[in-house]
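*Asks:* Sharing a model prediction with you, sequence too.
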Amino acid sequence: MQIDKLITGENVSLALFFIGVYGIIARRNILKSIISLSIMQASIILFFLSIRHTDQMVPPIGIGLTGEVADPLPQALMITAIVIGVSVTALSLTMFTSLYHKYGSTNWKKVKQKRGDQ
């Protein structure tokens, strides 16, 4: 099997998704969890944009298109997903900042123990 057939958008996005899952499961740091969620979100966007993509596809712009035309719907949906992902990341970082100032830790377990003491 040739290496160029192995490295596709779908395979890269699956590898990135599982790297994000590992970051969520294996790390107790809140900031690393937020970064892992962002990696997972980016991999999902890459996966949806690379589904059914071929090199012969042309953008759906202009008159007299010949050949296979790329579907613009996944692209429009992924632009929306990017905006929502940036908003969720900004909100979670804001919550992280206030949580860090209140409890003085970035570790999930330590914050949970300190919350239980109050």
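*Replies:* In hand now; what should we look at? Numbers count the residues shown, from 1 in each chain.
*Asks:* contacts, neighbours, all on C-alpha from now
*Replies:* Noted.
*Asks:* With adjacent residues omitted, what lies nearest to the residue nearest the centre of the chain?
*Replies:* For the chain, Q41 is the residue whose C-alpha lies nearest the centre (C-alpha atoms, centre = their mean; 1.7 Å). Leaving aside its chain neighbours, Q41 sits nearest to G85 (7.0 Å; criterion: C-alpha to C-alpha, 6 or more residues apart in numbering).
*Asks:* Work out for me the element that neighbour sits within.
*Replies:* G85 belongs to helix 72-103 when assigned by DSSP states H and E.
*Asks:* Show me what that helix packs onto, helices and strands only.
*Replies:* Under the contact criterion of 3 or more C-alpha pairs under 8 Å, 6 or more residues apart in numbering; DSSP states H and E, helix 72-103 touches helix 30-50.
*Asks:* ok, and what's touching the helix it packs on?
*Replies:* With contact meaning C-alpha atoms under 8 Å, 6 or more residues apart in numbering, helix 30-50 is reached by 9-10, 12-14, 16-21, 23-24, 27, 74-75, 78, 81-82, 85, 89, 92-93, 96, 106-108.
*Asks:* another structure for you, compare them:
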Amino acid sequence: MLDWLDLSWLNGANVAVILFFIGVAGLVLRKNMMISVIAVGIMNTAIILAFVTMGSSVDHVPPMAAETVAAAADPVPQALMITSVVIGVAVQTVFLVLVLNHYRQHKTLDWDEAKAIRAGRPPAGTATPSP
């Protein structure tokens, strides 16, 4: 049906690279803080996917099902990625709390307006009081 579509390049490592750069683009190109939170989550997921893909092999079986030690998959990378997932969730949570706290105080999610507020200038689009 889709003979013209060659998906031989589609593997875990390539998808991880694509996802990572989608996250980088979200951080660089967007001014919204919530998009930045989502972009960091996408980048974290891409890194985990890259490590899991590079550490996987079709020749190995789970350690509990292996009959020999040579046939068993190494459980250390899996344990490290589970730890990475937990740390990633914690970082996302802290980032989200900081963004929500900033929004409650300043009523903006724009990075440029946040920089202006921090520098003591009025944010763009607000009227300055005349003397």
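*Replies:* Everything's here; your move. Computed from a predicted structure; not experimentally measured.
*Asks:* now the corresponding residue of the second structure for the residue nearest to the centre of the first structure: how far from I18 of the second structure?
*Replies:* Correspondence of Q41 of the first structure to the second structure, assessed by TM-score structural alignment: N44. Look at N44 of the second structure and I18 of the second structure: by C-alpha to C-alpha, to the nearest Å, they are 13 Å apart.
*Asks:* cool, V91 of the second structure as well?
*Replies:* Distance, V91 of the second structure to I18 of the second structure, using C-alpha to C-alpha: 22 Å.
*Asks:* how many other residues sit next to V94 of the second structure?
*Replies:* 13 (other C-alpha atoms under 10 Å).
*Asks:* again with M64 of the second structure
*Replies:* Neighbour tally, M64 of the second structure, other C-alpha under 10 Å: 8.
*Asks:* Residue in the first structure paired with it?
*Replies:* M64 of the second structure maps onto I61 in the first structure, with residues paired by TM-score structural alignment.
*Asks:* Only the buried residues of stretch 96-106 of the second structure, if you could.
*Replies:* Across stretch 96-106 of the second structure, burial judged by 16 or more other C-alpha atoms under 10 Å covers L96, V99, L100.
*Asks:* Quick one: map the second one onto the first structure.
*Replies:* By that I understand V99 of the second structure. Per TM-score structural alignment, V99 of the second structure is aligned with F96.
*Asks:* how about that match, what does it touch?
*Replies:* Taking C-alpha under 8 Å, 6+ apart as the test, what F96 of the first structure contacts is I30, L31.
*Asks:* Mark which of the contacts of helix 30-50 of the first structure are buried, thanks.
*Replies:* Buried among these (16+ other C-alpha under 10 Å): 9-10, 13-14, 16-17, 19-21, 23-24, 78, 81, 85, 93, 96, 106-107.
*Asks:* The closest residue to D110 of the second structure other than its chain neighbours: neighbouring residues, count only.
*Replies:* Residue nearest to D110 of the second structure in three dimensions, not counting chain neighbours: N32, with 4.9 Å by C-alpha to C-alpha, 6+ apart. Neighbours of N32 of the second structure under the rule other C-alpha under 10 Å: 15.
*Asks:* Distance of N32 of the second structure relative to W111 of the second structure?
*Replies:* For N32 of the second structure, the distance to W111 of the second structure - C-alpha to C-alpha - is 6 Å.
*Asks:* Over to A73 of the second structure?
*Replies:* A73 of the second structure sits 45 Å away from W111 of the second structure, going by C-alpha to C-alpha.
*Asks:* ok, now V69 of the second structure?
*Replies:* 53 Å.
*Asks:* try A71 of the second structure
*Replies:* A71 of the second structure is 51 Å from W111 of the second structure, where distance means C-alpha to C-alpha.
*Asks:* swap in M81 of the second structure?
*Replies:* Between M81 of the second structure and W111 of the second structure the computed distance is 31 Å (C-alpha to C-alpha).
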